[in-house]
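Chemist: Sequence isn't available, so here's the structure alone:
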């Protein structure tokens, strides 16, 4: 049996437990990411996955292409670091690893590779 003091302490702690629950912390940052093509070539593939995932998975563009000076938006599923990979129409590729998506809003593709802002 719980003592009256233990029961009161547990009751007082319940609101604190609710604040720390995963549901209460579900959205700490905006996981919407814009990918902007500032390169001089068409981008035919954009891949991303949480850092540590060994597979790039499917091309997030499908059959679409991102022309120079155009952007696309994605909503990433998790608030964890991500790796990004792009493929230009020339079949050249670039990768950007361990990106803290809570600190950025955009991945920028240039002729020299990718960067974030």
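Modeler: Right, received. Where do you want to start? All values reported here derive from a predicted model rather than from experimental measurement. Numbering: from 1, shown residues only.
Chemist: make it CA atoms for all contacts and neighbour counts henceforth
Modeler: Will do.
Chemist: I'd say residue 96 and residue 85 touch.
Modeler: Yes - here residue 96 reaches residue 85: they are 6.4 Å apart, a contact under C-alpha atoms under 8 Å.
Chemist: In the protein, mark out all the helices, start to finish.
Modeler: 4-19 (DSSP state H).
Chemist: List the contacts of residue 107.
Modeler: By C-alpha atoms under 8 Å, 6 or more residues apart in numbering, the contact set of residue 107 is 33, 34, 35, 36, 114, 115, 116, 117.
Chemist: For residue 16, see how far away the fourth one is.
Modeler: Here the criterion is C-alpha to C-alpha, to the nearest Å. By it, residue 36 lies 42 Å from residue 16.
Chemist: And here is the other one:
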């Protein structure tokens, strides 16, 4: 019985280590606190001029919801630009977000100013 517990613990330790290793340091959680639905999210290195693919795919990001944006682990970039497209096709862009130091990006909409801002953790 003791040998079985030790083997199970060793297997669990390897699985956790593998999960940590597979996670890219640029992965982050995007939180929508704008009051509106976000239909598209684009994330690209700041040095690149094209946005690439919508990371939400066919999904949307409803208000008060969050999504984890994951990277494949092969990039060493830290500075990224983020673009969101709301369900009314309005857009907001954020430049030079250091995703190597950020784990959460929260979006807020200022109705009186008509602007979207973000905070990071």
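Modeler: Yep, that arrived. Only a predicted model underlies this, so the values are computations on that prediction, with no experimental measurement involved.
Chemist: what's the TM-score here?
Modeler: The TM-score (TM-score structural alignment, normalised by the length of structure 1) is 0.70; 91 aligned residues with a C-alpha RMSD of 1.9 Å.
Chemist: Residue 36 and residue 16 of structure 1 - which one has more neighbours?
Modeler: A direct count of neighbours by other C-alpha atoms under 10 Å for residue 36 of structure 1 and residue 16 places residue 36 higher, at 22 against 10.
Chemist: What is the neighbour count of the corresponding residue of structure 1 for residue 92 of structure 2?
Modeler: Residue correspondence to structure 1 (TM-score structural alignment): residue 92 of structure 2 is matched to residue 94. Using other C-alpha under 10 Å, residue 94 of structure 1 has 14 neighbouring residues.
Chemist: Test my guess that residue 94 of structure 1 contacts residue 108.
Modeler: No - in this structure residue 94 of structure 1 lies outside contact range of residue 108 using C-alpha under 8 Å: 11.6 Å.
Chemist: and for those two, which residues touch both?
Modeler: Applying C-alpha under 8 Å, 6+ apart, one finds that residue 94 of structure 1 and residue 108 are jointly contacted by residue 114.
Chemist: any idea how far residue 32 of structure 1 is from whatever residue of structure 1 lines up with residue 51 of structure 2?
Modeler: In structure 1, the residue paired with residue 51 of structure 2 according to TM-score structural alignment is residue 56. Counting by C-alpha to C-alpha, the gap from residue 56 of structure 1 to residue 32 of structure 1 is 19 Å.
Chemist: Going along the chain, name the strands of structure 2.
Modeler: 28-33, 38-45, 66-69, 79-86, 91-98, 104-110, 115-120 (DSSP state E).
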